[in-house]
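Novice: Got a predicted model here, sequence first, then my questions.
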Amino acid sequence: MNNRRAGRSILLTSGLAIGLAVVAIPLYWVLVAATHSSQEIFDSPPPLLPGGDLLTNLNTLQNEAHFGRVVLNSLGIAGVYTLLAGTVCTLAGYGFATYRFRGREILFGALMLGLIVPAQITLVPLFRTMAELHWLNTYQAVVLPNLALPFGIFLMRQSMAGLPKELLDSGRIDGCGELRLFLRVALPPMRPALAALAIFLFLYQWNDFVWPLIVLRSDTAFTIPVALASLQGLDETDYGAILAGTAIAAVPMAVVFLALQRHFVSGLLAGAVKE
């Protein structure tokens, strides 16, 4: 028995070490490459230690892509989107989980069809809508179209399905209004699910490339993915600057995940098991 446990422990440790290497080695190389010029990056063998071109790459980012402004754009857009989309998804999930109304299951099923519809299908009608509203090259055109995200609504609906109905009914009997009932009774137990939703929404918007590329026209309005793509030229591409920008772009994602990771797994599993 002890030998079996030792063998399982060794296998588990080896698997974790391999997984860590698979994740850490590419990340380390991006950080190293961000300090080298494009010519040095393509040397054989490739550089494995930091170089001295980090400031040059950062200056290139700022001069050619207005990267300081771009980072602020991405932070603002992702932050506002997370707040608004989180509110919409939480309210919709609460409604589907706690209210009984005619056609509820049909409406929820239609909403879930959005999970299998390719996003590319909606690009043309969305673009025409933004053009008719004169919202092209504005931040609301990036933020507003995807507030009711089907996965976010599904996550919150499944999480709130476990709320005791007696708790909600007792609040109504005590004279608690529906909005206050939602804020004071339903939301506090949902902190793990809200943390998981916030991480997902922030990363979804932070990494979004196609839609901002379509609706944003000015280089001072770009988000990070669009700005980095604009550095790719037909004749020459400064990969050192691009990788430096990529390394910078990974920092907010890591901060958000580390700040909320304690609730992340439990939030994703909320509602998955019913007693």
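Specialist: Perfect, I can see it now.

Novice: Going by C-alpha atoms from here, please, whenever you check contacts or count neighbours.
Specialist: Will do.

Novice: Help me confirm that G109 is found in a helix?
Specialist: Yes: according to DSSP: H, G, I helix; E, B strand; the rest coil, G109 belongs to a helix.

Novice: Chain neighbours aside, what residue packs nearest to the residue nearest to the spatial centre of the chain?
Specialist: Centroid-nearest residue in the chain: L203, 1.5 Å away (criterion: Cα atoms, centre = their mean). In space, L203 comes closest to M253 once its chain neighbours are excluded; the distance is 6.6 Å by Cα to Cα, 6 or more residues apart in numbering.

Novice: circling back: residues in contact with the helix or strand where the residue nearest to the centre of the chain lies?
Specialist: Using DSSP states H and E, L203 falls within helix 191-206. Outside helix 191-206, the residues that touch it by Cα atoms under 8 Å, 6 or more residues apart in numbering are 74-75, 77-79, 81-83, 85-86, 152, 155-156, 159, 224, 253, 256-257, 260-261, 263-268, 270.

Novice: Buried ones only from those residues, please, as a ChimeraX command.
Specialist: Entered in ChimeraX, the line below selects the buried ones among the contacts of helix 191-206, by 16 or more other Cα atoms under 10 Å:
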select :74,75,77,78,79,81,82,85,86,152,155,156,159,224,253,257,260,261,263,264,266,267,268,270
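
Novice: Just the ones of the contacts of helix 191-206 in helices?
Specialist: 74-75, 77-79, 81-83, 85-86, 152, 155-156, 159, 224, 253, 256-257, 260-261, 263-268 (DSSP state H).

Novice: Show me where the chain has its helices.
Specialist: Ranges of helices in the chain, per DSSP H, are 2-33, 38-41, 54-65, 67-98, 104-112, 123-132, 139-143, 150-160, 165-173, 178-181, 191-206, 210-215, 224-230, 239-269.

Novice: Sort out which residues of the third one are buried, please.
Specialist: By neighbour count on 16+ other Cα under 10 Å, the buried set for helix 54-65 is 54, 56-58, 60-62, 65.

Novice: out of those, who's nearest F101?
Specialist: The shortest gap between F101 and any of these belongs to A65, at 51.1 Å (Cα to Cα).

Novice: so that closest one sits right up against L231, yeah?
Specialist: Yes: contact criterion Cα atoms under 8 Å: A65 and L231 qualify, at 7.3 Å.

Novice: returning to what we had before: out of the helices of the chain, flag the one nearest L48.
Specialist: Judged by Cα to Cα, the one of these that comes nearest to L48 is helix 2-33, at 6.6 Å.

Novice: structure B:
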Amino acid sequence: MRTERGLGENVRTALVYAVLIVIAVAMLIPFLWMLGTAFKSSSQVNAIPIIWLPWPLHFGNIVSAWTSVPFGRFFVNTFVVAIASTIGQIITSVLAGYAFARMRFRGKQVLFLLTLATLMIPFQVILIPTFLIIKHLGLVNTLWALILPNLATGFGVFLLRQFFLQIPTEMEEAATIDGAGRWRIMAQIMVPLARPAVATLSVFTFLWAWNSYLWPLIVLNSPTKMTIQVGLSYFQGAHVGEYNVIMAGSFLSLIPIVILFLITQRQLVAGIVAGAVKG
């Protein structure tokens, strides 16, 4: 019986791994095609069968993509928006998350439920009201129009609140006995202990800001203000049919994201798991 059970478990495990491998390969194929096409010549792009590993590598596609449009300006604009959004969201999420986790005040549960409700509303629903607010503030066609809506989200507040709930209250009580106030406790005890959650929020916020397309497309109309995703659309229109150059531009836009993921993947997983333990 034990042998049969062990054999059955091995078969199930093998099937699970097989399914996961198939899914992983299916997700990687478009990325691998993009990567290969970025270094192909024009004749290799339309070759049948598909050439997955082009040789020789045509690095001129990268140079052409970088120089044909102001890619450098697109990168700078996107970095400014992503970094400012990340810093702002960390500050607001830490403050609100700590308040919901530790402080007592009237209407706390109602406010927290309203915060969670924002996670269920697609951005497209509030797109027009948000645009009207930005317009009345005179921020259309500025990077502030991209930064301000990203300064606070329900996801960030929820993630930090869940993490703060796991920290023993005895540590705060001991600090209070030593004469520490709320701000000192939060800055010197709670925030350092919440580094995994802060790192996770930082990565997600940076990714959201970097990959944002619809909102920048609506509020920006000057090429000097474009972010990388809108710039790629503009770039694609200038290189219709040149798929190798278009894929080279897409490859350039992915480099910072891949580097960020490789550096922070451990903190990313740890923060997600830790933040979901206690409700």
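Specialist: Alright, I've got the coordinates. On a predicted model such as this, the values are computed, not experimentally measured, just so you know.

Novice: Could you tell me where the helix holding L203 of the first structure falls in the second structure?
Specialist: Under TM-score structural alignment, helix 191-206 of the first structure corresponds to residues 195-210 of the second structure.

Novice: That stretch vs the first structure, average offset?
Specialist: Taking mean Cα distance after the TM-score superposition for the first structure, the mean distance separating stretch 195-210 of the second structure from the aligned residues in the first structure is 1.2 Å.

Novice: buried set for that stretch?
Specialist: Going by neighbour count (16+ other Cα under 10 Å), the buried part of stretch 195-210 of the second structure is 195-207, 209-210.

Novice: repeat for stretch 43-59 of the second structure
Specialist: Neighbour-count burial for stretch 43-59 of the second structure flags 44-45, 52, 54, 58 (criterion: 16+ other Cα under 10 Å).

Novice: Greatest separation within the residues you listed: which pair is it?
Specialist: W52 and H58 (13.7 Å).

Novice: Residue in the first structure paired with A24 of the second structure?
Specialist: Mapped onto the first structure by TM-score structural alignment, A24 of the second structure lines up with L20.

Novice: Tell me, how many residues neighbour its match?
Specialist: L20 of the first structure has 11 neighbouring residues, counting by other Cα atoms under 10 Å.

Novice: and the match of helix 191-206 of the first structure, how far out from the chain's middle?
Specialist: With Cα atoms, centre = their mean, to the nearest Å as the basis, stretch 195-210 of the second structure stands 6 Å off its chain's centre.

Novice: What does the residue nearest to L203 of the first structure correspond to in the second structure?
Specialist: By TM-score structural alignment, M253 of the first structure lines up with I257.

Novice: Okay, that match and A270 of the second structure: tell me how far apart.
Specialist: Using Cα to Cα, to the nearest Å, I257 of the second structure is found at 19 Å from A270 of the second structure.

Novice: next one: R73 of the second structure
Specialist: Note on R73 of the second structure: its distance to A270 of the second structure, by Cα to Cα, is 34 Å.

Novice: What of V245 of the second structure?
Specialist: Going from V245 of the second structure to A270 of the second structure by Cα to Cα gives 38 Å.

Novice: Excluding covalently adjacent residues, which one is nearest to the alignment partner in the second structure of L115 of the first structure?
Specialist: Aligning on TM-score structural alignment places L115 of the first structure opposite L119 in the second structure. Leaving aside its chain neighbours, L119 of the second structure sits nearest to G154 (6.0 Å; criterion: Cα to Cα, 6+ apart).

Novice: what do you get for E242 of the second structure?
Specialist: Nearest one to E242 of the second structure, counting by Cα to Cα, 6+ apart, is S42 at 7.3 Å.

Novice: how near is the one you found to W52 of the second structure?
Specialist: Using Cα to Cα, one obtains 14 Å as the distance from S42 of the second structure to W52 of the second structure.

Novice: what's the answer for L146 of the second structure, then?
Specialist: L146 of the second structure sits 38 Å away from W52 of the second structure, going by Cα to Cα.

Novice: can you check K278 of the second structure too?
Specialist: Going from K278 of the second structure to W52 of the second structure by Cα to Cα gives 46 Å.

Novice: now A65 of the second structure, nearest residue through space, not along the chain?
Specialist: Closest residue in space to A65 of the second structure, ignoring its immediate chain neighbours: G249 at 5.3 Å, by Cα to Cα, 6+ apart.

Novice: Go ahead and confirm the one you found touches S68.
Specialist: No: the pair G249 of the second structure / S68 is not scored as a contact, 10.1 Å apart, by Cα under 8 Å.

Novice: Contacts only, for W55 of the second structure.
Specialist: Contacts of W55 of the second structure were listed using Cα under 8 Å, 6+ apart, and they are K40.

Novice: Check D219 of the first structure too.
Specialist: Contacts for D219 of the first structure (Cα under 8 Å, 6+ apart) come out as 65-66, 227.

Novice: Need the counterpart of it in the second structure.
Specialist: By TM-score structural alignment, D219 of the first structure lines up with P223.

Novice: mean shift of stretch 250-263 of the first structure relative to the second structure?
Specialist: Using mean Cα distance after the TM-score superposition for the first structure, the mean distance for stretch 250-263 of the first structure is 1.5 Å.

Novice: rewinding a little: helix 239-269 and the helix holding L203 of the first structure, what's the angle between them?
Specialist: Counting by axes from the mean of the first three to the mean of the last three Cα atoms, to 10 degrees, helix 191-206 of the first structure points 150 degrees away from the direction of helix 239-269.

Novice: the inter-axis angle of helix 191-206 of the first structure versus helix 67-98?
Specialist: Using the same axes, to 10 degrees: helix 191-206 of the first structure against helix 67-98 is 140 degrees.

Novice: In the second structure, what sits opposite L147 of the first structure in the alignment?
Specialist: Using TM-score structural alignment, the partner of L147 of the first structure in the second structure is L151.

Novice: Please report the distance of its match from F164 of the second structure.
Specialist: 20 Å.

Novice: okay, those two: which has more neighbours?
Specialist: More crowded of L151 of the second structure and F164, by other Cα under 10 Å: F164, with 26 against 19.

Novice: The more buried one -> the first structure?
Specialist: Mapped onto the first structure by TM-score structural alignment, F164 of the second structure lines up with M160.

Novice: show me what contacts that match?
Specialist: 93-94, 97-98, 186, 190, 271.

Novice: Closest to N3 of the first structure out of those residues?
Specialist: Using Cα to Cα, those come closest to N3 of the first structure at G271, 37.5 Å.

Novice: Count residues in the vicinity of that closest one, would you?
Specialist: The burial count for G271 of the first structure: 19, using other Cα under 10 Å.
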